[in-house]
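Asks: Sequence below, structure please.
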Amino acid sequence: MKVLTANRLTDGEAIWYSDVNGWQETLQGAALAADKAGEERLDSIGKAAFATNFALDVDVIDVQLVDEKIVPLRLRERIRAAGPTNRTDHGKQARAA
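Replies: A predicted model of the protein is given here:
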């Protein structure tokens, strides 16, 4: 499975694409692509966001579902989704659920 991620151009915030909310600041609820067609759809959405100067570092990344939660496979993406690794009271991990 894959999701679409990027960084918002105005502030650098890590964001994920959701079919319900559009671009959002949290990974949970992101649109999942389970096949090549879904991946291509997300890729085209990302290219449009880049072309309109909304987002940069646009990428379709590998994820898995663990207990109904989206979990990135790569450590880099886990850190982007949670926040800094040296303090858990900062970043997205410190926000209320």
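
Asks: CA only for contacts and neighbour counts going forward, please
Replies: Fine.

Asks: which residues sit in contact with residue 10?
Replies: Residue 10 makes contact with residue 54, according to CA atoms under 8 Å, 6 or more residues apart in numbering.

Asks: ok, now how distant is residue 91 from residue 16?
Replies: 15 Å (CA to CA, to the nearest Å).

Asks: Give me the more crowded residue out of these two.
Replies: Using other CA atoms under 10 Å as the criterion, residue 91 and residue 16 rank with residue 16 on top: 27 against 15.

Asks: before we move on, what SS does the more buried one have?
Replies: Secondary structure state of residue 16, per DSSP: H, G, I helix; E, B strand; the rest coil, is strand.

Asks: Contacts for stretch 77-85 next, please.
Replies: 14, 26, 27, 71, 72, 90, 91, 92, 93.

Asks: Second input sequence below; structure requested for side-by-side comparison:
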Amino acid sequence: MVDKVLTANRLTDGISVWLDANGQWSTSLQGALVARHPEAVAALEAIGKRAYAENKVVDVNVIDVQETEGVLWPLRLRERIRAEGPTMEYAPGYPIADPKFIDA
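Replies: Next up is the predicted model:
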């Protein structure tokens, strides 16, 4: 089974977030709680549905990741961009994504 994490966008500002081991929505993929078996994935899906229903987040998804040398890497390009930031200058406070992370 491929490792998975729960991601969403905060409802308040649209920023990409990941569920961490404390049950909080973090702006860092690297702190995400990783599900490594089907029961854990089902738990993540239930948490995501509840957070959506409570209007905390939108666009809730369980995504595939792999851990390489202690770093989580989303398998889809879309998720790598969401994790690392925009690919072009966007707005103050939003640095451009590291091309090495995006191209991996």
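
Asks: circling back to that earlier point, take the contacts of stretch 77-85 of structure 1 and write them to a markdown table, including distance to residue 83 of structure 1 and secondary structure.
Replies: Shown next, in a markdown table, are these (distance: CA to CA, whole Å; DSSP: H, G, I helix; E, B strand; the rest coil):
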| residue | distance to residue 83 of structure 1 | secondary structure |
| --- | --- | --- |
| 14 | 9 | strand |
| 26 | 11 | coil |
| 27 | 12 | coil |
| 71 | 14 | strand |
| 72 | 13 | strand |
| 90 | 7 | coil |
| 91 | 4 | coil |
| 92 | 5 | helix |
| 93 | 6 | helix |
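
Asks: got these as JSON lines, with distance to residue 7 of structure 1 columns?
Replies: Listed next are those as JSON lines, based on distance: CA to CA, whole Å:
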{"residue": "14", "distance to residue 7 of structure 1": "4"}
{"residue": "26", "distance to residue 7 of structure 1": "12"}
{"residue": "27", "distance to residue 7 of structure 1": "13"}
{"residue": "71", "distance to residue 7 of structure 1": "18"}
{"residue": "72", "distance to residue 7 of structure 1": "16"}
{"residue": "90", "distance to residue 7 of structure 1": "18"}
{"residue": "91", "distance to residue 7 of structure 1": "15"}
{"residue": "92", "distance to residue 7 of structure 1": "14"}
{"residue": "93", "distance to residue 7 of structure 1": "17"}
